[in-house]
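Novice: Pasting a predicted model and its sequence here:
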Amino acid sequence: MALSEFSLQYVPQKAVKGEALADFLAQHPSPYGFRGSEIDIGLVQTCDNYWTMHFDGSSIATSAGVGIVIQSLDHYRWCFSLKLDFNCTNNQAEYEAFIIGLHVLHDLRVARVLVLGDSELVINQLNGIFRCMSCTLAPYHMVAIYLAKSFERITFDHILRVRNIDADELTQLTSGA
């Protein structure tokens, strides 16, 4: 009231580049009330409350092996490289790696997992995009789905082989590929 004699006019401050979105979100909180720290914005996804598992399997004429890399919430990493003592296909080796990794995560009592693999067939079968039609893969698929249901939340993502280097190198150590 004391300043009314000075004919002041309010002009909102222009947004500083890079702060406009943050200011808008601060002034307009979401009515949906996000829980946890899982936020998906365009191409960026944060998964702070997920353990991650990279898996890979390989089979050649003389041997087969699997590689698994598990990372905890605290960014500790465990690497597993196992030689399979039976003949199998590449896809069977991929499923073996996935199932062994899930057993390890289950024994650690992990609730939320982000599974990353470079086998498009296995990941798409687990996501339900592809149907499992192979009689040799069907038992693996059934066990994998059964184990996946024991987690509170599990997500399967296909990644390129160049983003799965650690698991791939562990696999090559044991399979000789």
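Specialist: That came through fine.
Novice: going forward, measure contacts between C-alpha atoms and count neighbours the same way
Specialist: OK.
Novice: My reading is that Val104 is in a helix; is that accurate?
Specialist: Yes. Val104: assigned to a helix according to DSSP: H, G, I helix; E, B strand; the rest coil.
Novice: count of neighbours near it?
Specialist: Using other CA atoms under 10 Å, Val104 is surrounded by 13 other residues.
Novice: who's in contact with it?
Specialist: Applying CA atoms under 8 Å, 6 or more residues apart in numbering to Val104 gives no contacts.
Novice: Quick check: it vs Gly176, distance?
Specialist: Val104 sits 24 Å away from Gly176, going by CA to CA, to the nearest Å.
Novice: Next: Val44.
Specialist: 36 Å.
Novice: Between the two, point out the one with more neighbours.
Specialist: Applying other CA under 10 Å to Val44 and Gly176 shows that Gly176 carries more neighbours, namely 15 against 8.
Novice: Just confirm the more buried one contacts Gly57, I think it does.
Specialist: No. At 11.5 Å, Gly176 does not count as touching Gly57 under the criterion of CA atoms under 8 Å.
Novice: which element is the residue nearest the centre of the chain on?
Specialist: With distances taken as CA atoms, centre = their mean, the residue of the chain nearest its centroid is Leu114 (2.7 Å). Assessed by DSSP states H and E, Leu114 sits inside strand 112-117.
Novice: same question, Gln125
Specialist: Counting by DSSP H and E, Gln125 is part of helix 120-126.
Novice: ok, second structure coming up, stack it against the first:
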Amino acid sequence: MSEEKDAFYLVKKGDVVGIYKSLSDIQVHLASSVGSLEIYKGCSLSKKAEEHLALHGIKEAAYSISAADVSEGLFGRIVACPYQQPSHSGGKASDINLPSKVLRGADQLDNNLNVVGPSLFSSNSDRRQIFNAAQSDLSTCLSCIIEFDGAAKGNPGPAGAGAVLRAEDGSKVCRLREGVGSSTNNVAEYRALILGLKHATKRGYKHIRVQGDSLLVCNQMKGSWKTKNANMAFLCNEAKELTSKFLSFQINHVLREYNSEADVQANLAVNLRAGQVEEDCQC
């Protein structure tokens, strides 16, 4: 599975923290691991963090380090990857948190994100089911929701494109704005969708759900409406080419009142010069 270039995955087991570069590396360890794990995803490791890990790490994973050596701010912002206990195991899942020292290093990890780990398991069947559950749950770290909207003052007139990227739990990851120049509302809508898809590709997301209040864009992307206008056909094809980069993609029409945050970004973008992009992102 292709992943975000600079992403890293933090796995805490007992008093050891391992830092991995890919989900596949984690899954190899999950297949044979016994006991509970805590898994987080980070955007990138700073040079200072890598130097610290090289000094304190143990020869395993890309880096590994004693939890006692984790300093404040070491990992920047990290996001919890839910890791669920299989229903047949008979044990009760419980909330597990990294020590306060690590939480501070996580740059105020969102309070609504919980990490749950499985109870001890011993049979090969249990291990396989834990592996499969972990593989599924870790994919949520590569999933996002894109909300898009376009605005044009005059139709045609000064136009802007706006998009909001959200994690699976609904928390905002990024707000995006792009100036479209003098154009129609439909063009701005497509530009907003393309803006969101490009940014999702850049951040390494692989499972995408899109929503917007443009019936034209949603239905043309689904293939239920024809693209008779040459400009619309060009933009539709560009958007479809971007969707081929994801492992899964779906697009749905929503009412305008459920697309208000993307609408705010689109109206702000009207004041930007053509092609100018602004981003407000978590990391």
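Specialist: It's in. All values reported here derive from a predicted model rather than from experimental measurement.
Novice: so where do the helices sit in the stretch 51-200 of structure 2?
Specialist: 100-105, 124-138, 185-202 (DSSP state H, counting those that start in this stretch).
Novice: Contacts only, for the residue nearest to the centre of structure 1.
Specialist: Counting by CA under 8 Å, 6+ apart, Leu114 of structure 1 has contacts Tyr50, Trp51, Thr52, Met53, Ile154, Thr155, Phe156, Asp157.
Novice: Show only the entries of these found in strands.
Specialist: Trp51, Thr52, Met53, Ile154, Thr155, Phe156, Asp157 (DSSP state E).
Novice: So the first one sits against Arg109, correct?
Specialist: By that I understand Trp51 of structure 1. No. Using CA under 8 Å, Trp51 of structure 1 is not in contact with Arg109, being 11.0 Å away.
Novice: Compare neighbour counts for those two and give me the winner.
Specialist: For the pair Trp51 of structure 1 and Arg109, the greater number of neighbours falls to Trp51 (21 against 11), based on other CA under 10 Å.
Novice: top of the contacts of Leu114 of structure 1 by neighbour count?
Specialist: Using other CA under 10 Å as the neighbour test, these are led by Met53, with 24 neighbours.
Novice: what sits against the aligned partner of that one in structure 2?
Specialist: Under the alignment by TM-score structural alignment, Met53 of structure 1 pairs with Ile146 in structure 2. Going by CA under 8 Å, 6+ apart, Ile146 of structure 2 touches Ala163, Val164, Leu165, Arg166, Gly196, Leu197, Ile208, Arg209, Val210, Gln211.
Novice: OK, contacts around the last one?
Specialist: Contact partners of Gln211 of structure 2, counting by CA under 8 Å, 6+ apart, are Ile145, Ile146, Glu147, Phe148, Ile251, Asn252, His253, Val254, Asn259.
Novice: counterpart of it in structure 1?
Specialist: Under the alignment (TM-score structural alignment), Gln211 of structure 2 maps onto Leu116.
Novice: How much space separates the equivalent of Ser248 of structure 2 over in structure 1 from Leu126 of structure 1?
Specialist: By TM-score structural alignment, Ser248 of structure 2 lines up with Arg153 in structure 1. With distances taken as CA to CA, Arg153 of structure 1 is found 14 Å from Leu126 of structure 1.
Novice: ok, of the contacts of Gln211 of structure 2, which one's closest to Gln265 of structure 2?
Specialist: Closest to Gln265 of structure 2 out of the contacts of Gln211 of structure 2 is Phe148 (8.9 Å), distances taken as CA to CA.
Novice: nearest residue to that closest one other than its sequence neighbours?
Specialist: Ala163 (4.3 Å; CA to CA, 6 or more residues apart in numbering).
Novice: what residues are up against the alignment partner in structure 1 of that neighbour?
Specialist: In structure 1, the residue paired with Ala163 of structure 2 is Ile68, using TM-score structural alignment. Neighbouring residues of Ile68 of structure 1 by CA under 8 Å, 6+ apart: Met53, His54, Phe55, Asp56, Cys79, Phe80, Ser81, Ala97, Phe98, Gly101, Ala167, Leu170.
Novice: which of these also appear as contacts in structure 2?
Specialist: By both residues aligned by TM-score structural alignment, their matches' CA atoms under 8 Å, these still in contact after alignment to structure 2 are Met53, His54, Phe55, Asp56, Cys79, Phe80, Ser81, Ala97, Phe98, Gly101, Ala167, Leu170.
Novice: ok, of those, which come out buried?
Specialist: Met53, His54, Phe55, Asp56, Phe80, Ser81, Ala97, Phe98, Gly101, Ala167, Leu170 (16 or more other CA atoms under 10 Å).
Novice: just to revisit the earlier point, doesn't Ala111 make contact with the match of Ser248 of structure 2?
Specialist: Yes. Using CA under 8 Å, Arg153 of structure 1 is in contact with Ala111, at 6.5 Å.
Novice: Around Met232 of structure 2, how many other residues sit close by?
Specialist: 18.
Novice: For it, which three-state class applies?
Specialist: Under three-state DSSP, Met232 of structure 2 comes out as helix.
Novice: Which residue in structure 1 aligns with it?
Specialist: So, by TM-score structural alignment, Met232 of structure 2 is matched to Leu137.
Novice: Now do its match against Asp85 of structure 1, distance only.
Specialist: Taking CA to CA, one finds Leu137 of structure 1 at 18 Å from Asp85 of structure 1.
Novice: now swap in Thr171 of structure 1 and tell me
Specialist: Taking CA to CA, one finds Thr171 of structure 1 at 14 Å from Asp85 of structure 1.
Novice: Among these two, which residue is more densely surrounded?
Specialist: Under the criterion of other CA under 10 Å, the comparison of Thr171 of structure 1 against Asp85 puts Thr171 first, with 29 against 9.
Novice: Correct me if wrong: the match of Met232 of structure 2 contacts Gln92.
Specialist: Yes. The criterion here is CA under 8 Å, and Leu137 of structure 1 meets it with Gln92 at 6.4 Å.
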